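> got a predicted structure here, sequence first:
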Amino acid sequence: MFQYKAKVERIVDGDTLWVDVDLGFFLRQKMHLRLWRVNTPEIRGIERPEGLRAKQYVADALPPGSTVVIKTYKIEKYGRFLADVYYLPGSDDNDQILAHGIHLNQELLDKGLATLAEDY
């Protein structure tokens, strides 16, 4: 597991986002993330209304430019990094985010916007 500070670039759907990761030593990399062990409804097909609600919730919580701390685990079959995402509105300090922040993955589960995905 690796831990990084990142800036949110774009929300794809309720469990997928693009971030710009600070790798240290003035190195940055754009990463496609899939929330670890979380599955939100799809934004296409029969699940569309619920999927759009989950996406909007994440977009409201993490507008572009928001600072997050990510913990990455592995790359899944579509090339996305599986990650836990933590945020604290108004803060860009890693330590504060980790100590007092919100675990997005768990928040989506708690609010009924996602289900637990055991297949990772």
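Sure thing, it's come through.

> only C-alpha atoms from now on, for both contacts and neighbour counts.
Will do.

> if you count contacts, what does the longest helix seen in the chain end up packed against?
In the chain, assigned by DSSP state H, the helix with the most residues is helix 48-61. Packing partners of helix 48-61 (3 or more Cα pairs under 8 Å, 6 or more residues apart in numbering; DSSP states H and E): strand 2-13.

> ok, and what's touching the strand it packs on?
With Cα atoms under 8 Å, 6 or more residues apart in numbering as the test, strand 2-13 has contacts from 17-23, 42-43, 51-52, 54-55, 58-59, 62-73, 94.

> what sits up against the following helix or strand past the longest helix of the chain?
For helix 48-61, the following helix or strand on the C-terminal side (DSSP states H and E) is strand 67-75. The contact list for strand 67-75 (Cα under 8 Å, 6+ apart) reads 1-8, 81-88, 91-92, 94, 97-98.

> go through strand 67-75 and flag the buried ones.
Buried residues in strand 67-75, counted by 16 or more other Cα atoms under 10 Å: 67-72.

> helices and strands around the helix or strand that it is followed by, which ones?
Using DSSP H and E, the helix or strand that follows strand 67-75 in sequence is strand 81-87. In terms of contacts (3+ Cα pairs under 8 Å, 6+ apart), strand 81-87 is packed against strand 27-35, strand 67-75, helix 94-100, strand 102-103, helix 104-110.

> same list (these) but as TSV, adding distance to Leu116.
Output for the helices and strands packed on strand 81-87, formatted as TSV (distance: least, Cα to Cα, whole Å):
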stretch	distance to Leu116
strand 27-35	11
strand 67-75	17
helix 94-100	22
strand 102-103	14
helix 104-110	7
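
> also this one, for the comparison:
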Amino acid sequence: MLWHYKIKESLTTNESFLLDLGFYCYYEIPQTQAGNKYKTDDILEIHKQGKSWNIKKTKIPKSSDLYFYFGEIERIIDGDTILVKLQLGFNVIARQRIRLHNVWSGELDTDEGASSFELLKKKLPSKTKIIVRSRSKDIYGRYVGDVLYLPKKAIKPEEILKDGIYLNEELSKIGGF
């Protein structure tokens, strides 16, 4: 679910809470704004209204529904890794390398790797809007994730969530991935 985040901890001074936006980015919620409404591990939904962000406590069925992000392709790195700009909320943008979960491509200097790279570049040209679900980090420090995209130009994340193609599954069905 987009725009849902978990309160990671309260600072030792008990004057604020840290909202985990993912990718080691946190938003500090002052105690004056939070009052007694929030505690560690609460899930908050954020929504932008005009220039300000509204926060409300919510529930999600399971923690795997967290860590979904709207963003765009900056460039394709190789047949199974992309560079993206992700909107974390509160006007914070994270630039991340995402290794596609369960997609295996050859190295770029091989025919298979070069072919996979070109195919991915055609599917996801620069500025293509996407939804990324981050999972974990790999041994090279890249986040591993799943990607939803639309072949047509999409502007709103809701369009991608509703009609998006699951890139990882699509690539894993193609030989060479």
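Here it is on my side, so go on. Computed from a predicted model, the values in this text were never measured in an experiment.

> could you report the TM-score for this superposition?
The TM-score (TM-score structural alignment, normalised by the length of the first structure) is 0.87; 111 aligned residues with a Cα RMSD of 1.1 Å.

> just to revisit the earlier point, please, a PyMOL command that selects the buried ones among the contacts of strand 67-75 of the first structure?
Remark: buried members of these, expressed as a PyMOL selection using 16+ other Cα under 10 Å:
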select buried, resi 5+6+7+8+81+82+83+84+85+86+87+88+92+94+97+98
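
> centroid-nearest residue for the second structure?
Per Cα atoms, centre = their mean, the C-alpha nearest to the average position across the second structure is that of Tyr69, at 3.2 Å.

> gap between the counterpart of it in the first structure and Asp60 of the first structure?
Taking TM-score structural alignment, Tyr69 of the second structure has Tyr4 as its aligned residue in the first structure. Applying Cα to Cα, to the nearest Å, the value for Tyr4 of the first structure to Asp60 of the first structure is 22 Å.

> then Leu108 of the first structure?
Applying Cα to Cα to Leu108 of the first structure and Asp60 of the first structure gives a distance of 13 Å.

> over to Phe81 of the first structure?
22 Å.

> grab the nearest non-local neighbour of the counterpart of Val68 of the first structure in the second structure.
When the second structure is aligned by TM-score structural alignment, Val68 of the first structure is paired with Ile130. In space, and not counting its chain neighbours, Ile130 of the second structure is closest to Tyr149: 4.9 Å by Cα to Cα, 6 or more residues apart in numbering.

> ok, now which ones touch the alignment partner in the first structure of that neighbour?
Residue correspondence to the first structure (TM-score structural alignment): Tyr149 of the second structure is matched to Tyr87. Going by Cα under 8 Å, 6+ apart, Tyr87 of the first structure touches 62, 67-69, 97-98, 101-104.

> distance of Arg75 of the second structure relative to Leu124 of the second structure?
Distance from Arg75 of the second structure to Leu124 of the second structure, by Cα to Cα: 8 Å.

> and those two? Which one has more around it.
The residue with more neighbours, out of Arg75 of the second structure and Leu124, is Leu124; 22 against 19, by other Cα atoms under 10 Å.

> ok, for the more buried one, nearest residue in space, not its chain neighbours?
Leu124 of the second structure sits nearest to Ile73 (Cα to Cα, 6+ apart), 6.9 Å away.

> how about the contacts made by the aligned partner of Leu108 of the first structure in the second structure?
Aligning on TM-score structural alignment places Leu108 of the first structure opposite Leu171 in the second structure. By Cα under 8 Å, 6+ apart, Leu171 of the second structure lies in contact with 103, 177.
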